[in-house]
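Asks: Sequence unavailable; structure follows:
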């Protein structure tokens, strides 16, 4: 089966130019802080995936159905309502870490944080590392 075409793919836009346009100013400050944290934790340079996701690393997946493609390994998007933080692929139980994170909401492969002051950034770093380790066990993670 040919590779599927994901809607969310790497773009030529720089993370720096995207982050420079984030509004309001508090959201922009927090987005810059997340960028620093993700760079430190992952060791990867950021790449824009689609118009609004800052991604770090990538992985190639192939499902039993034959569908395959590439996607960001981890990252975030400073959305208007909350920061969306992507911990891929969302199969592991990170309940122990999440219980120490602070105020957040959970989606399938992401979590939502209204403001960084609501969470413990050291615990977020631990969660990102655990997510990458889990992902790498299934599909190797590499820089883009």
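Replies: Nice, thanks for sending it over. On a predicted model such as this, the values are computed, not experimentally measured, just so you know.

Asks: When you work out contacts or count neighbours from here on, use the C-alpha atoms and nothing else.
Replies: Will do.

Asks: Can you give me the distance of residue 88 to residue 117?
Replies: 23 Å (C-alpha to C-alpha, to the nearest Å).

Asks: scratch that, residue 133 is what I was asking about
Replies: 26 Å.

Asks: before we move on, what about residue 96?
Replies: Separation of residue 96 from residue 117 (C-alpha to C-alpha) stands at 20 Å.

Asks: Second structure follows, compare the two:
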């Protein structure tokens, strides 16, 4: 399929979903301040969340990125977007110890406080609120333990943040395995077709039993992820 055909297909789906959930009318009312009815707004927020879910992983991630921005969005909207977060078990982590060990700092010299109860828990990391010594409120994203990674690459965002991360990985959980083998891009959704029994998470694939998975399809999925990341970023291993 050519690039233009893909763009047309994505645009058609966006228009279809927007029409299905009445997003244009809902967003127009909210932006113009013409709808102050709290219950109507809650219903609108729910429709927007459902639309993001239907549009796929990229749009779900967009919603998740705003789910802790209570400085920008209404509380009811935040509560609705938080439903997009992975429903994974919160891991008990010593955030202070992790920061001091990884950053080589004394936490009390940099932070007024760190909320030890995560405001969000996803497959790879948990999110905690904190406040710096200058009074600035910040969000800490702490990687969860027990994730085994393979084939590392180095990334750098436009914001200047950079780090190393594994292209592939897995983590054993109490009731399932978490497989980090998928790019999350809509153009790669076809690779999931023959994979078998799984549940799609925010950044991983949940599998209850490994024999539920088509190993040949998994190998293809893993290789495509390696090829994509290797073309976009610098491999370190």
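Replies: That came through, no problem. Note that the structure is predicted; figures quoted are calculated from it, not measured.

Asks: out of residue 88 and residue 117 of the first structure, which sits in the more crowded spot?
Replies: Neighbours per residue (other C-alpha atoms under 10 Å) separate residue 88 of the first structure from residue 117, with residue 88 holding more: 23 against 11.

Asks: Strands of the first structure, residue ranges please.
Replies: For the first structure, the strands defined by DSSP state E cover 46-49, 53-62, 68-78, 83-87, 105-106, 110-113, 141-142.

Asks: so can I have TSV of these showing distance to residue 17 of the first structure?
Replies: TSV is the format used below for the strands of the first structure (distance: least, C-alpha to C-alpha, whole Å):
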stretch	distance to residue 17 of the first structure
strand 46-49	10
strand 53-62	11
strand 68-78	14
strand 83-87	18
strand 105-106	28
strand 110-113	23
strand 141-142	23
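
Asks: Out of those, flag the one nearest residue 32 of the first structure.
Replies: When those are compared by C-alpha to C-alpha, strand 68-78 sits nearest residue 32 of the first structure, at 9.7 Å.

Asks: Which elements pack onto that closest one?
Replies: helix 25-42, strand 53-62, strand 83-87, helix 121-138 (3 or more C-alpha pairs under 8 Å, 6 or more residues apart in numbering; DSSP states H and E).

Asks: Have a look at how far, on average, the last one is from the second structure.
Replies: Once the two structures are superposed, the average separation between helix 121-138 of the first structure and the matching residues of the second structure is 0.8 Å (mean C-alpha distance after the TM-score superposition for the first structure).

Asks: That helix maps to which residues in the second structure?
Replies: Helix 121-138 of the first structure lines up with residues 215-232 of the second structure when matched by TM-score structural alignment.

Asks: quick one: buried residues of the matching stretch?
Replies: Residues of stretch 215-232 of the second structure classed as buried: 217-218, 221-222, 224-226, 229-230 (neighbour count, 16 or more other C-alpha atoms under 10 Å).

Asks: ok, of those, which one's closest to residue 139 of the second structure?
Replies: So of these, ranked by how close each gets to residue 139 of the second structure (C-alpha to C-alpha), first place is residue 229, at 26.8 Å.

Asks: and the closest one, what does it touch?
Replies: Shown in contact with residue 229 of the second structure (C-alpha atoms under 8 Å, 6 or more residues apart in numbering): 153, 167.

Asks: now residue 83 of the first structure
Replies: So residue 83 of the first structure contacts 76-77, 112-115 (C-alpha under 8 Å, 6+ apart).

Asks: Need the counterpart of it in the second structure.
Replies: So, by TM-score structural alignment, residue 83 of the first structure is matched to residue 177.

Asks: Just give the closest residue to that match, not the sequence neighbours.
Replies: Counting by C-alpha to C-alpha, 6 or more residues apart in numbering, residue 177 of the second structure lies nearest to residue 207, which is 5.1 Å off, once chain neighbours are set aside.
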